[in-house]
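Participant: Quick one: sequence plus predicted model below, questions after.
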Amino acid sequence: MNKKFLTLSIASLLTASCFAQVKPLAPNKDAMKFSKAINPADGLKHLSVLASDEYEGRETGTKGAWMAADYIRDYFKSIGLKGPVDGGYFQKIDLVNVTLKQSQVTVNGQPKEYQKDYVVSPSLISDKGFTFSTDQIVFVGYAINKDNYNDFAGVDIKGKVVMMFSSGDPTMKPGTRIDRATYRAMLENRAKYFADNQVKAIILIDPMVDRITENTKNAQNKGRVMVKTNAAIEAQKQNEIPRISISTTVANELLKASNTTVADLQKKIVDSQAPSSSVLNVPFSASAAKNEVPVRCENVLGYLEGSDPVLKKEVLVLTGHYDHIGLVTDPNATDKVNNGADDDGSGTTGVLLMAKAFMDAKKAGKGPKRSILFMTVVGEEKGLWGSEWYSEHPVFPVENTIADLNTDMIGRIGEEYLGKPDSANYIYSVGSKMLSSELSNLSERVNATYTKMKLDYKYDDPKDTEQIYYRSDHYNFAKLGIPIIFFYDGMLQQDYHRPGDEVSKINFPLLAKRAQLTYYTAWELANQAKRPAVDMDGKGNPKK
């Protein structure tokens, strides 16, 4: 599951459901018969491969991820699923490795050293690169404008090069945390202000440049992979102002023109609670360009066509992300592989098990009426890249997609359930109530009929500090108005994104039971007369 948080604003909901309070469905003997394909033994078989050291943590754009993609494709093909992408199973994603082609910075005509005096992020360089020079820099402190504090007051930044501290807010007490919505809004307002004033370039005073390590240098020199989604391309277009991060030493060299230093300025601003913006008359020039090299990257799709001549046009999507975070960067680490057995080898395994169950049914003449797309996506750990790509380049029309059931981490017991009676019989159900009350009700009835697990809705609470609803691939379906359920075990501390996330720690009977809950829900969705109605506003409130 992805670490990044996004804005959360949803309605308050109950935290748990008891199946005894819900009217069960009539059990479907066929569904029960074919559910036997979802079992602990086959789960162990798949996960022992996907989360092995040989797969090197399955980081997007690396050999381990390619090996996992090949394994999943071969399995889909072996059980009879069709490749829906021009006859193939891979939906190729436009991923590139971006490296710095060249860069140069001078102060007073004297060249500065890359990765000692300054750093330029190639991912922030426009396709055409940049070159600029100036004899005048406008220092704008923390570049904050709020309440009674305005770093931009009294200075003209139009068409100028500005210099600012890379982070911080002198108006806030140390240790105070700002909520992400407010912080995001501040960044967006600042970017708009810079763009509206046609700022020529931004120089960031960044202490991280002072402390850059050899490991960091090597990582920067290897480049950074980035996916060229429509959203990413548009964001880059809106962010084409050149940016350079400089060391404190270089900043002090520039500040000599005003007879001050970084430390003195910071102290002065904090003590006075007033800006200290100024114009620095000092020659500064810079240029940079980047290289982009395509990198293999793909979602893996297996398609099961529905049996009903009308309903087969509608598609149910079952997702899990097969990527993880790769190898440990610490050269002294004894265990160098972040295996990602739970995150999200477990969910990917669940998708494979469900695919086998539905294909067994299909071969026995009991296949689903609607079509099902089994999709394991890549790049989730990088920022939901694979599902975002699919949302922008859907293989099947969005209007024909009835729901997404997403399994991301279903193999372990989360911290809140350790040692509790429900520890081996619960699952967090996330987002089922956001867009469709019918989907939520169906999920509860399915659970009451077949799996009888405790459904915990904790992460639907608007006060959820982890903002789980926004952190896995279902969200890229939900934002299109497609009903979703995200099944999740709640493991956020034990071994999360660490080498300890190993196959040996997976509870395979529990993994299988959670996958069966997903499967039974999918069975009903794929066979019931009507698709789940979208009657909620995406925040858990009834549509007006």
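Facilitator: Nice, thanks for sending it over. Residues are numbered from 1 along each chain as shown.

Participant: all contacts plus neighbour counts: C-alpha atoms, from now on.
Facilitator: Will do.

Participant: Might you report the residue contacts of residue 500?
Facilitator: Residue 500 sits next to 338-339 when contact means C-alpha atoms under 8 Å, 6 or more residues apart in numbering.

Participant: tell me which element it falls in.
Facilitator: Using DSSP states H and E, residue 500 sits within no helix or strand.

Participant: For stretch 358-378, buried residues please.
Facilitator: Residues of stretch 358-378 classed as buried by neighbour count (16 or more other C-alpha atoms under 10 Å): 358-362, 367-378.

Participant: let's bring in a second model and compare:
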Amino acid sequence: MIKKPFLYTGLAVMLSLSAVAQDKNAIKYSQTITKERGYDHLSILASDEYEGRETGKKGAWMAAEYIKKQFQSFGLKGPVKDGADPYFQKIGYASLSLSKSVLAVNGQTKESLKDYYITPNTVSAKGFDVKANSILFAGYGLSKDSFNEYEGQNVEGKVVMIFATGDPTAPAPAAPTTGRRAPSGAGSTQVKLKYLLDNKAAGVLIINPMVDNISPQMKAALANGNPFLKTQERLKGMANASVLPTVVIGTATANQILAAANTNIEEVKKKITETMKPNTVSINIPVAFAAASKETDVRAENVLGFLEGSDPKLKNEVLVITSHYDHIGLVNNPEATDKVNNGADDDGSGTTGVLMLAEAFMKAKKAGKGPKRSILFMTVVGEEKGLLGSEWYAEHPIFPIANTITNLNIDMIGRGDDDRPGNNDFVYIIGSNMLSDDLDRIGKKANADYVNITLDEKYNNRTDPNRFYYRSDHYNFAKFGIPVIFYFNGVHKDYHQPGDEVDKIDFPMLAKRAQLVYFTAWELANGANRPVVNKNDDGTPKAK
């Protein structure tokens, strides 16, 4: 609960001592950006009722409707002209799932998601139907010069069975590895499958012990299909792609096949390891597998609210302020006690920030003090699915990319970072100097003049191992040469967990960070000139 109002007295006193640097109107209309107003929005958007706001699901649709109604209540216009609703930009979002999935070994039908699985993205538009009287077992599926399990074999037109990963000839790592990094080189699944595809195998059975105990999360993911964005490039790539019919099988099915050759998984692996020789064998057992996929359009939309600038000479230039309103939805574990990934910080906090900024700027507009340039307030969908909503907008912009002066992107401003314990009076800024020194200067001056928060640039580089510069919606603007600032509070133990709840939000800091974005936006929307882009995407100076 909120115990006391967020007071602006200290801020007002500080600003009065250096009045030359501040715009009094900017200060006046910022005063609706409060922790109370933040709570009003976030307690709704991150409630259990919104079911974690997963793209393409009821909770995200509810969030989109809520944001739209807020934009309408502020007086923002819906700028979308080619849709049913001027506030919604429908994105070309679809789900690819299986309409058919069959595996039979020696005439015995196997059970999908128990004995085997087929992923939709391994099924071409035409589907596949493979039948064979024998299976070529090629061990680890290695095709190295020093250890070629296909030597003397012609795989064209044959069904091949291999282990998913592994290379018994590879040297052991010098030190224990951490994380879940997949094997690289000849032992990787991708390399093995490419060999079979290039050599025109009819299909492949991949032995993976994970099938023996498929998690509820994976079952749900396989059943619900693979989402994708229907950009022209992707549709063309999917239509032209060569796909190897692939079935992932468990150890019981693999051992049934190997039993026809009087062996089993354990004996085969032991023999290969001890002899360091391939153990490729043709097994006379019939197999048949077939699959077909279906594409289903899924409702998903960016929500747009437009404020037209007041200066006839500058109003065609547009500042875009974004956040993503989607999150990761419900927990796919029937035993979980908390089934909602509420996404209060990620990114309910950023969406709340955009709503507060939109309200503040519209109050200024109605009082005759609106910004000279236009501002597009946009909450995008599909960020958690791969930055889909912002990618769609950048490729189908409502306002020309050439007229877009900057993108200010807010993704998580409601909490602290586990790496900065005990003091939340900071925000990470990422990207501000990647393309434009002007933007970097404007953003930092706005902070010094109005907010005085610690600006941490720890992640403000292209070589950051976390790759934060590439992981939120601003990057889909940056890749088109639009300067960006990404505001971010870092990660915490509740990141992408049900514990990302409203009661853990630091609302005073959410409001303060939102004020920083507001004052930066005010300077950008009212400045004499748009930020000059003086760097290329790789950071090198732009040719004059």
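Facilitator: Received it, and whenever you're ready, just let me know what you need. These figures come from a predicted structure and were not determined experimentally.

Participant: Can you give me every residue that contacts the corresponding residue of structure 2 for residue 312 of structure 1?
Facilitator: Residue pairing (TM-score structural alignment): residue 312 of structure 1 is matched to residue 315 of structure 2. If a contact means C-alpha under 8 Å, 6+ apart, then residue 315 of structure 2 has 308-309, 372-374 as its contacts.

Participant: just checking, which of the buried residues of stretch 358-378 of structure 1 belong to strands?
Facilitator: Taking DSSP state E as the definition of strands, these contribute 371-377.

Participant: ok so, going back, quick check: the farthest pair among the contacts of residue 315 of structure 2?
Facilitator: Greatest spatial distance in the contacts of residue 315 of structure 2: 308 and 372, 8.4 Å, computed using C-alpha to C-alpha.

Participant: From residue 132 of structure 1, how far off is the residue positioned nearest the centre of structure 1?
Facilitator: Residue closest to the average C-alpha location in structure 1 (C-alpha atoms, centre = their mean): residue 383, at 2.8 Å. Residue 383 of structure 1 sits 32 Å away from residue 132 of structure 1, going by C-alpha to C-alpha, to the nearest Å.

Participant: Then residue 305 of structure 1?
Facilitator: Residue 305 of structure 1 is 57 Å from residue 132 of structure 1, by C-alpha to C-alpha.

Participant: Can I get the ones in strands among the buried residues of stretch 358-378 of structure 1 in a markdown table including distance to residue 178 of structure 1?
Facilitator: Below are these laid out as a markdown table (distance: C-alpha to C-alpha, whole Å):
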| residue | distance to residue 178 of structure 1 |
| --- | --- |
| 371 | 45 |
| 372 | 42 |
| 373 | 40 |
| 374 | 39 |
| 375 | 37 |
| 376 | 35 |
| 377 | 32 |
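
Participant: Nearest to residue 269 of structure 1 among these?
Facilitator: Distance to residue 269 of structure 1 across these (C-alpha to C-alpha) is lowest for residue 377, with 47.6 Å.

Participant: wouldn't that closest one be in contact with residue 318 here?
Facilitator: No: look at residue 377 of structure 1 against residue 318 with C-alpha atoms under 8 Å: they stay out of range, at 10.4 Å.

Participant: how about the counterpart of residue 252 of structure 1 in structure 2, what does it touch?
Facilitator: Using TM-score structural alignment as the criterion, the counterpart of residue 252 of structure 1 in structure 2 is residue 255. Contacts for residue 255 of structure 2 (C-alpha under 8 Å, 6+ apart) come out as 263-265.

Participant: Does residue 255 of structure 2 lie in a helix or a strand, and which?
Facilitator: In the assignment (DSSP H and E), residue 255 of structure 2 maps to helix 251-259.

Participant: now do residue 95 of structure 2
Facilitator: Counting by DSSP H and E, residue 95 of structure 2 is found in strand 93-105.

Participant: go on, residue 208 of structure 1?
Facilitator: Using DSSP H and E, residue 208 of structure 1 falls in helix 207-210.

Participant: once aligned to structure 2, how far is that helix on average?
Facilitator: For helix 207-210 of structure 1, the mean deviation from structure 2 after alignment is 1.4 Å (mean C-alpha distance after the TM-score superposition for structure 1).

Participant: Give the buried residues for that helix.
Facilitator: For helix 207-210 of structure 1, using 16+ other C-alpha under 10 Å, the buried residues are 207, 209-210.

Participant: Next, format those as TSV and append distance to residue 532 of structure 1.
Facilitator: Formatted as TSV, those follow (distance: C-alpha to C-alpha, whole Å):
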residue	distance to residue 532 of structure 1
207	52
209	53
210	55
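
Participant: Could you single out the nearest of those residues to residue 289 of structure 1?
Facilitator: residue 209 (19.8 Å).

Participant: what lines up against that closest one once you look at structure 2?
Facilitator: By TM-score structural alignment, residue 209 of structure 1 lines up with residue 211.

Participant: roughly how far apart are its match and residue 367 of structure 2?
Facilitator: 63 Å.

Participant: The alignment partner in structure 2 of residue 303 of structure 1 - how many residues pack around it?
Facilitator: Using TM-score structural alignment as the criterion, residue 303 of structure 1 maps onto residue 306 of structure 2. The tally of other residues near residue 306 of structure 2 (other C-alpha atoms under 10 Å) stands at 22.

Participant: Please apply the same query to residue 351 of structure 1.
Facilitator: When neighbours are counted by other C-alpha under 10 Å, residue 351 of structure 1 comes out with 27.

Participant: now residue 445 of structure 2
Facilitator: Residues near residue 445 of structure 2, counting by other C-alpha under 10 Å, number 17.

Participant: what about the helices in the stretch 351-500 of structure 1?
Facilitator: Remark: helices assigned in the stretch 351-500 of structure 1 by DSSP state H, counting those that start in this stretch are 380-383, 385-392, 432-435, 437-446, 475-478.
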